[in-house]
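**Student:** take this sequence and fold it.
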Amino acid sequence: MLDRDGVINADSDAYIKSVDEWHPLPGSLEAMARLSRAGWVIAVCTNQSGVGRGLFTDATVNAIHAELQRQLAPLGGHVDGFFYCPHPPEADCSCRKPKPGLLIQAAAALSFPLQGVPFVGDSRRDMDAARAAGATPVLVRTGKGARTIADGAGLPDWIENDLMAVVTRLLNDD
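**Tutor:** Coordinates of the predicted model:
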């Protein structure tokens, strides 16, 4: 399971509001394709409160995800499922990370157990969601990862430079 903004693509404090603003991080698509080719199921679990804030629509989120799939395909990769929370923080929903709802939805929809499954993120809320779901939290230094490490609270045992480093470790451990 992967967070999106800051793990797969460049993040922005002003939100990723269009396909034109979506830019994959170096090596992230290649890393995802390696997982796909190795038979791993890939679920993207992402907070997208810009929908609830009126900054963009569900259709925009779906278009960004379609673009991600389009760019993955020639590399031999694909995402098995996209799961996102459209709610702003004040909605106090069960699907907004750090709550585990998105991860639970992904596991149920794609039929995999959560226990020990890696969830790769770049923020403390990603790490907290992984722990709450029983998944293994994995932090990357991309996106907000360096800031998360500097804050020092709630860090996982497993930290890597980027998604490719995570994938290399996962595939070498198989």
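**Student:** rest of the way, CA atoms for contacts and neighbours
**Tutor:** OK.
**Student:** touching, residue 52 and residue 87? I think so.
**Tutor:** Yes. In this structure, residue 52 is within contact of residue 87 by C-alpha atoms under 8 Å, at 4.8 Å.
**Student:** looking at the two, which is more packed in?
**Tutor:** When residue 52 and residue 87 are compared for neighbours, residue 87 comes out ahead with 19 against 16, by other C-alpha atoms under 10 Å.
**Student:** mind listing what that one touches?
**Tutor:** When contacts are counted by C-alpha atoms under 8 Å, 6 or more residues apart in numbering, residue 87 is found next to 47-53, 93, 96.
**Student:** try it again with 6 Å
**Tutor:** If you count contacts by C-alpha atoms under 6 Å, 6 or more residues apart in numbering, residue 87 has them with 49, 52.
**Student:** what do you get for residue 3?
**Tutor:** Residues in contact with residue 3, defined by C-alpha under 6 Å, 6+ apart, are 44-46, 121.
**Student:** just how off-centre is the helix or strand containing residue 62 within its chain?
**Tutor:** Assigned by DSSP states H and E, residue 62 falls within helix 58-72. Distance, stretch centre to chain centre, for helix 58-72: 14 Å (C-alpha atoms, centre = their mean, to the nearest Å).
**Student:** that older thread, residue 79: which of the contacts of residue 3 is nearest?
**Tutor:** Within the contacts of residue 3, proximity to residue 79 (C-alpha to C-alpha) peaks at residue 44, which comes in at 7.2 Å.
**Student:** and for comparison, fold this next one:
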Amino acid sequence: MSQAAVFLDRDGTLNVDYGYVGEISRFQFIEGVIEACLQLQQLDYLLVLVTNQSGIARGYFSEAQFHTLNDWMTQVLAQHGVRLAATYYCPHHPEGTGVYRQHCHCRKPQPGLLLTAQQQLTVDLARSYLVGDTLADLQAATAAGIGTKVLVRSGHRITPQAVAEANWVLDTLAALPDRIRSG
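**Tutor:** I've put the predicted structure just below:
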């Protein structure tokens, strides 16, 4: 049986986006997101992280550093009772270096991360949400068939195109549980 999920972008959605956040010392949760994640989990949604990490391709930090930060973030969330079902990330970028310099199917706006999660976690995409701060996040959700696309103002400057692609526009992820409950 498939379950609904809330797919979460990372930088600008869960944490303050200082640009290429690859170290724990530069990671800061956006106010209210941990509590929102706990409430979403209590509403019986799987929480799935889907994040472009072109800082790897650009040489700003390594995959090992990404995993160290992700493990730390996951532990902090767990200390508050929040469990991420999985993390999916894209280390590629066309302007990157070495093996990471490529066009791929996982970098948002492509739907690869979402479709992989759907297959591995048996997610009902039509009943799911994606929360992100860029047009690319929302385009990936559209391409994957995600039911509700949520644009948050807590990250990048939102564009009219992103607003047009979104079903809902919220200040931060912290507002999502109430918005879901209100229909």
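**Student:** ok so, going back, closest to residue 24 of the first structure among the contacts of residue 3 of the first structure?
**Tutor:** Checking those against residue 24 of the first structure by C-alpha to C-alpha gives residue 44 as the nearest, at 13.9 Å.
**Student:** map that closest one onto the second structure.
**Tutor:** In the superposition onto the second structure, residue 44 of the first structure corresponds to residue 49 when matched by TM-score structural alignment.
**Student:** so which other helices or strands are in contact with the helix or strand hosting its match?
**Tutor:** With elements taken from DSSP H and E, the one containing residue 49 of the second structure is strand 46-52. Using 3 or more C-alpha pairs under 6 Å, 6 or more residues apart in numbering; DSSP states H and E as the contact criterion, the secondary-structure elements in contact with strand 46-52 of the second structure are strand 5-8, strand 86-90.
**Student:** and the helix or strand just after the first one against the first structure, how far off on average?
**Tutor:** The first helix or strand that comes after strand 5-8 of the second structure along the chain, using DSSP H and E, is helix 33-42. Per the superposition on the first structure, helix 33-42 of the second structure and its aligned residues are separated by 1.5 Å on average (mean C-alpha distance after the TM-score superposition for the first structure).
**Student:** neighbouring contacts of helix 33-42 of the second structure?
**Tutor:** Residues from elsewhere that reach helix 33-42 of the second structure, judged by C-alpha under 6 Å, 6+ apart: 82, 173-174, 177.
**Student:** then stretch 172-181 of the second structure?
**Tutor:** With C-alpha under 6 Å, 6+ apart, stretch 172-181 of the second structure has contacts from 32-33, 36, 40, 152, 154.
**Student:** switch to 8 Å and redo it
**Tutor:** Under the contact criterion C-alpha under 8 Å, 6+ apart, stretch 172-181 of the second structure has outside partners 13-14, 31-33, 35-36, 39-40, 131, 152-154, 170.
**Student:** quick one on the thing from earlier: switch the contacts of residue 3 of the first structure over to a markdown table; also include distance to residue 112 of the first structure and neighbour count.
**Tutor:** Conversion of those to a markdown table gives the following (distance: C-alpha to C-alpha, whole Å; neighbours: other C-alpha atoms under 10 Å):
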| residue | distance to residue 112 of the first structure | neighbour count |
| --- | --- | --- |
| 44 | 14 | 21 |
| 45 | 14 | 29 |
| 46 | 18 | 23 |
| 121 | 19 | 33 |
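**Student:** please say which position in the first structure residue 8 of the second structure maps to.
**Tutor:** For residue 8 of the second structure, the aligned position in the first structure is residue 2, judged by TM-score structural alignment.
**Student:** what span of the second structure lines up against stretch 58-68 of the first structure?
**Tutor:** Taking TM-score structural alignment, stretch 58-68 of the first structure hits residues 63-73 over in the second structure.
**Student:** against the first structure, what's the mean shift for the matching stretch, could you check?
**Tutor:** Its aligned residues in the first structure lie a mean 1.4 Å from stretch 63-73 of the second structure after superposition (mean C-alpha distance after the TM-score superposition for the first structure).
**Student:** no further questions, thank you.
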